[in-house]
Structures are given as C-alpha cells and as structure tokens.
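**Student:** Provided below are the primary sequence and the corresponding predicted coordinates.
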Amino acid sequence: MIDQGAAAGLVALVARGDMVHVVAAGARELAAQAPMRRDTLFRIASMTKPVVAAAAMILVEAGALRLDDPVDRWLPELADRRVLRRLDGPLDDTVPAQRPITLRDLMTFRLGLGIIMAPSASYPIQRAIADAGLLPSPIPPAMTPDELVARYGALPLMHQPGERWMYNVGSEILGVLVERVAARPLADFLEARIFTPLGMADTFYVVPPDKRDRLARVYQPGDDGRFVPWTGAPETPVHPGGSTGLVSTVDDYLAFARMLLGGGGRVLKPESVALMTQDHLTPEQKAASPFVPGFWDGRGWGFGLGVTTDPEAALPRGYGWDGGLGTSWRNDPEHGLTGILLTQRPMTSPHMPELATAFWRLAYEAIV
C-alpha cells in the first residue's frame, strides 16, 4: 500500500500480553531518503485527547475537580452562557443556558460547542468561529490559553449544555482547565504526572533539537498525485493544545495504552479508567448528534476517546481514537490487544483511511 501511494511511510504495532510486533516501512523523509524506524517521532494530533482526559482524571482523583460541578470557578469566561435559538440563526438570537457547563460536559463533548459537519460558511456561527481563529485543525490554535477561552466565551453556545455531542472543542477547553487547576503549564503537568511515570521520554509538544532528525515529515498528495510536504505544522506551537499537538513514538504511546489496559497503574485508579472508557452518551444524544453517516453504529463516546459498544458492528473494538495526521490507536480489553498505527499523511475525511482499515482487519484476523 505504501508503494501504491497510501502513505509515505508507517510504523505499526500490535501488542498482546508480553508479545509486541512492530513493522516500520517506507520513509520518514522522502527527499533525504530517510527510512522509517521504530523510534520515529510522529505528530499524533487527536490522539492527544485521551492523554489530556487522563490528566483531568488525575485532578478529579486529587479532589481538585469534580465531574458534575460547574467549571465557572476556573473558566469564568464560560459562565452565564447564551444559546442560539436556531443553529442557522443570527448570533444575537439567543436564550439563556439552562444550566452551567460541567467538567463531564467537556470530557464527553456535550458542552454545546463543536464542529458543524457542513460547509464552513453555511451558518453565521461558523463564520464567527472562523473570524475568531478557532477553525478545527490538527495543529493547536495560534493563541494563548487565555485568548482561546476568551474567544470561545464571546460566542453563543450552539446547543444547550448536555444536549448533544459535538466534536473537538471540549478537549481544547479541557486543556486550559487542567492548566489552570494544576497551576502549571499543561506540558509540565503531563510530563510530571503521565510521561515520566510511564517512561514516555519521546512524547512532548515541542521536539527537542537533538531529536528533530527523528521526526517524520508530514506529506500530502500534490496535484500530480505525488507527495509534497505539508506546511501546516510550526516548529514551536504558541501553546500546548488539549485536543491536539503532541508528538510521540509507537513505544511511548504503547506505554500510555498499557497503563489504561492494565487499570491505571501508577497514574490512575481503576475506577477512573472505567469512567474514561465507557459510553456516556444516550441514544437520544446520538440521534441528535450527526457527525458522519453511520458514525454511531455500534459506537459511543467516553472521556476524550471513542468506545465500540457493539463488537459485531465495527472494527476496531474496545476504545481509543485516531489522529487527523494519519494515526490510529485502540485498546481491546476483551482480547488483551493494543494496536497502534502511525503514518504522516493527513486524513481527508472523518472515515478511517483504507490503510488503517486494512491494519485493523489484519490484526483481528490473527486472533479472532
């Protein structure tokens, strides 16, 4: 598939118990003909979301946050919200929010803000989001955490808190909340409470100079079908993102995945892992939350990650999430399986790319 142009390169891992199988293929940089290696660094985009959700659960366990308390104390910009009367209506046609936004709303993407799956200028609220510099991207918004929350606070909610699921914004704001409650930069908190305990020495927002030669170059198909460099990633983000931005390796992310699969280890309690990895959405919320056709068939949403609710309806099984720059991860507790696929080709659809679909099919053919 690499020879046919599915990606410039990949690192793929399947782990079950003490068995770990890794394949590295293709190139991490085409111009230099640099081969892909097991320790190649990848921009994992939305695979950042589960990591930041785990950080929030650390604060819940410490008693610094409660899942169902309003976040107004820490995020006053989001207090006393107004809600659009109609999604396609003018920005000043609003009603009061029926209740405050809670931490659970942020974690389950039910705060009332998120991506609208329609052309980006269809509704006034979409144009306002674009004007505020808040369009979704696999790279964190180019603004400080305070600016990020202030700009969201200046917008009306699209739906009442708790009413329906909307992708992405919950994690963006969650990163700021973790930073404010922990009273330290998000990157520092993740390093101290997750990366260091798990031995994740190759996971960070900013790649150190002595490791930049291991970073996979991101490529997208050009007009002639050949890969050209993707120029959307700055060397140094303005701030670490709660929804995206981390760089990692297949072995580092395996350490995080195994922590969850093993019930939390030294990072979380088993009860926290159980909360993160169960479906929190009602059938009514799924019915009111179109993302892409068939998205909710056999699926649900936990805290910052997707959950397979019907193992006969979809692969991969278990829980996990994908990244918009071509990465995919799942834990399958039933089979004790972890799968991680890292590529450097941006996704062009919310649907899983053919290469990832083939990876998961092959992984399950070996055990099911």
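**Tutor:** Now that the structure is in, tell me what you want to look at. Residues are numbered from 1 along each chain as shown.
**Student:** Only C-alpha atoms from now on, for both contacts and neighbour counts.
**Tutor:** Will do.
**Student:** got the buried residues for stretch 80-99?
**Tutor:** 81-85, 87, 91, 94, 97 (16 or more other CA atoms under 10 Å).
**Student:** Take those residues and lay them out in TSV including secondary structure and distance to residue 230.
**Tutor:** Formatted as TSV, the buried residues of stretch 80-99 follow (DSSP: H, G, I helix; E, B strand; the rest coil; distance: CA to CA, whole Å):
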residue	secondary structure	distance to residue 230
81	coil	38
82	strand	38
83	strand	37
84	strand	36
85	coil	39
87	coil	33
91	coil	35
94	strand	40
97	coil	41
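**Student:** which one among those gets closest to residue 5?
**Tutor:** Taking CA to CA as the measure, residue 87 is the one of these closest to residue 5, at 39.8 Å.
**Student:** wait, doesn't the closest one sit right on residue 158?
**Tutor:** Yes: using CA atoms under 8 Å, residue 87 is in contact with residue 158, at 6.0 Å.
**Student:** Overlap in contacts, those two.
**Tutor:** By the contact definition CA atoms under 8 Å, 6 or more residues apart in numbering, residue 87 and residue 158 are jointly contacted by residue 125.
**Student:** Next up, the contacts around the residue most central in space within the chain.
**Tutor:** Against the mean C-alpha coordinate of the chain, by CA atoms, centre = their mean, the closest residue is residue 46 at 2.6 Å. Residues in contact with residue 46 (CA under 8 Å, 6+ apart) are 138, 243-245, 321-324.
**Student:** And here is the other one:
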Amino acid sequence: MTLHKAMAARIESGGFPGIVTLVARGDDVRVDTIGTTAFGGDVPMRRDTVFRIASLTKPVLAAATMILVEDDLIDLEEPIHRLLPELAGQRVLARIDGPLDDTVPAVRPVTIEDLLTFRMGFGTLTEPTFNPPFPIVEAAEKLRLVLAEPDPRTPHDPDEWIRRFATLPLMYQPGERWLYNAGTLVLGVLLARAAGQPLGDLLRERLFDPLAMAETGFWLPAERAAQLPSYYMTDSETNEMKDRTATTPPTVWSSPPVFPSGSGGLVSTVDEYHSFARMLLRRGVHGGTRLLSEQSVELMTTNRLTPEQSATGGTILGNSGWGLGMAVAVTPSPPAAAPGQYGWSGGYGTHWFNDPHEELTAIAMTQVTDFMWNGAMKEFRELAYT
C-alpha cells in the first residue's frame, strides 16, 4: 500500500480529519495533503497549513543551544546555576513518593547537558501511572508550572516560573534517570538569559530567519491563528474521539505567550520544519551557509543514554536512545527505526525523522493525538521508505 492510500484510508475510517505529509530524498520532495482541518469541516488541509507542533519544539531548542555553545556563551558541561542561580543548592527527594521535606543533597550539580538529555533529575513520571498522585507531582500542579501537557498554559513569566520551580526538590539524582519534558522548560529560560533576549527572538534570529521559517514561532498573526486546525484526542474513559480545541484555542496563539515553552510551544508548517530537518541532515548547512558545526549536529544526533537510562523512559521513549533534544534509534528495526535514525514526535499529532543513511526526511502533521499510538504513526514511518 502506498503512503497516500494508507493515510487516506485512515481518514476515511475516522482516525483523523486530515493530514499533511512530506517525504524527501535529496532534492526530491513530495508533499501530500489529505482531508480537512476538522471533522465535518470543509476547509481542506493545505501545504501551508500551520500546526501546533508540540514536542517537535525540543529539537529546535537543542539546535539553538548548540549555537550558543559555539558562540562560547554556554558550555554543555557547566552547572546550570550560573545562569539560573535560583536553582543552586536544589536537594533531591529521599524517595519519589515521599514528603517534600525528606531530602538528601545532590551528588553533583545539574549541567546544561542534563537538561538536553532529560537527566536533570526532574520530569514526567510514568510509573505506577502517568503523573501519579505523589506529593512532588501535586506540589508542582499547585504551583501551576504545567510540567507535562503543554495546555492550558502556565500563567507565569520565565523568572517567576523558575522561582517557583526552585522551591521543589529534584525527583532523582542528576544523571540518574531519563525523565521527560521538564529539562527543556528549564533550558528555555536558561537560553534566554544566556543570549540576553527573549527565547522567541533568539530562535527567530539564529534559526527561523536564516532557514526562511517565516511562520514558525510561539505565536501567529490573528488571521493565521484562526486557521489552526481543530485538535482531537480520544477520551480514555469513553473511548470516544473528542474535540479538545478549547485547551489550545486559536485565540491563544494570536499573541506572544507569557512563558514561551521550549518543550512544546511552537507552531510550524510541514515545509518550514523540513527546512530545519534538512539543515540537520546536511550536517548543519542550509543553502550554502553553515548554521551549526558538524560536531554540534553529531552531538545532537548521537545517543547519550545508557541502556538502563533508556529503560527508564518507559512508553514515552520506547526502545530508542536519546541524543540532545531528540530520540536516536539504537537497535535495528528496519525500516521504521534503522540505527542512526533520529527525530521526535509532538503530542498533538506531529512526527518527524531523518535517516542519514538513506538521506531521507519524513514529516507528518495532524492535530489528533491518537495518530501517535493508534498505529498510524508506525505505518507512516514504514511507508515513508517505499
């Protein structure tokens, strides 16, 4: 079955209202637009449809980090408290389900690399359930830090957010486990301070403008924001697909956010994200201009985790390793996860990978979370090779 037929069949069966896919090998770029932007709607998916890309933000943030490393503004091995003094002296829970005042000293400071590799000692818990009702989880929720799902958004600006986060102990020792999401939230605050400018301005000047990513950012003009597709996810209790657009309505995307999320705050189009992905595939070069060194791209796309740390990633990480801000395939499972393949997914239903061995880039964009776990994403990954 071709990729088009497979995705069209899923739309026909109600899996999602529409999708935009891009598969590129070298200069051969094939974009397919199928379906509509909403169930029952009459607005077709277009090549320039803008999507909430959620965690596809993370690889972009990693690239910005390496740009500042190359500028000698930061170092991957340096403790984060130089730029985030609020976090100096953070202690560690004696046990993950214990009281917040039962802590031990950290064995070492958290580094910038720890933030990128999600080994800072704090993040989304998946055991025994997703965000279990432990005191540390409930305390973070009371502080309205929004450490897991990106919406509804935190009301705090970066300085207030980091001040509140600093009142919490770490969940685990730095370097001990892979824990999702919180690291890049902290990193976004750190990068803005290192660059001396808001995170959105940093990304715009150093990545989006050079890559001609005009509509990628933390917000959109009102008329473009109004065109964002509806967002859906199946209710786990009723098993019914529900419209969740109210948690991330187009209106909230029409002005700069109070807290620009380095974990999941960007919007983009399939072609613009391809511009970023192609730059990585070409080892840091775009249109004859080098944006990142080959060494930086190598660091980003090489697994940094031990097998034991990969295992702590649970269902989020699966069987992958993790580089800087993105997953890296480490076990042979061709063609869907050939070793050396790298990329990531966004929780609203977006996915990207590069396979440097095949000179292949594949991107899929929907706004249906189910795309990632109902078999559609796996099918997309496999058929992108055909």
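**Tutor:** Structure's in. What do you need? Predicted model, so just to flag it, every value in this text is computed and none were measured.
**Student:** In strands only, show me the contacts of residue 46 of structure 1.
**Tutor:** With DSSP state E as the criterion, strands contain 321-323 from among the contacts of residue 46 of structure 1.
**Student:** and the nearest residue to residue 253 of structure 2 once chain neighbours are set aside, how far is that from residue 8 of structure 2?
**Tutor:** In this structure, residue 253 of structure 2 finds its nearest non-sequential neighbour in residue 219, 4.8 Å apart by CA to CA, 6 or more residues apart in numbering. With distances taken as CA to CA, to the nearest Å, residue 219 of structure 2 is found 30 Å from residue 8 of structure 2.
**Student:** the more surrounded of those two?
**Tutor:** residue 219 (24 against 20; other CA atoms under 10 Å).
**Student:** just to revisit the earlier point, per the alignment, the residue nearest to residue 253 of structure 2 corresponds to what in structure 1?
**Tutor:** Using TM-score structural alignment as the criterion, residue 219 of structure 2 maps onto residue 206 of structure 1.
**Student:** so which of the contacts of residue 46 of structure 1 is the most crowded?
**Tutor:** residue 243 (30 neighbours).
**Student:** That residue -> structure 2?
**Tutor:** By TM-score structural alignment, residue 243 of structure 1 lines up with residue 263.
**Student:** and the two most separated of the contacts of residue 46 of structure 1?
**Tutor:** 245 and 321 (14.5 Å).
**Student:** what about the helices in the stretch 201-350 of structure 1?
**Tutor:** 250-261, 270-276, 283-287 (DSSP state H, counting those that start in this stretch).
**Student:** actually the stretch 101-250 of structure 2, not the one I wrote
**Tutor:** 112-116, 135-142, 158-165, 182-195, 199-203, 222-225.
**Student:** Residue 335 of structure 2: which of those helices is closest?
**Tutor:** helix 112-116 (26.9 Å).
**Student:** In structure 1, which residue range corresponds to that closest one?
**Tutor:** Taking TM-score structural alignment, helix 112-116 of structure 2 hits residues 103-107 over in structure 1.
**Student:** Can you say which of the helices of the stretch 101-250 of structure 2 is packed in most?
**Tutor:** helix 112-116 (a mean of 27; mean count of other CA atoms under 10 Å).
**Student:** who does that one touch, helix- and strand-wise?
**Tutor:** Here helix 112-116 of structure 2 touches helix 182-195, going by 3 or more CA pairs under 8 Å, 6 or more residues apart in numbering; DSSP states H and E.
**Student:** Contacts for the helix it packs on, please.
**Tutor:** Residues contacting helix 182-195 of structure 2 (CA under 8 Å, 6+ apart): 58, 61, 65, 68, 73-74, 80, 83-84, 112, 114-120, 122-124, 147-148, 158-159, 162, 198-199, 202, 260-263.
**Student:** now swap in stretch 230-242 of structure 2 and tell me
**Tutor:** 37-38, 243-245, 248, 348, 367-370.
**Student:** between those, which is closest to residue 22 of structure 2?
**Tutor:** For the contacts of stretch 230-242 of structure 2, the nearest to residue 22 of structure 2 is residue 367 (15.7 Å; CA to CA).
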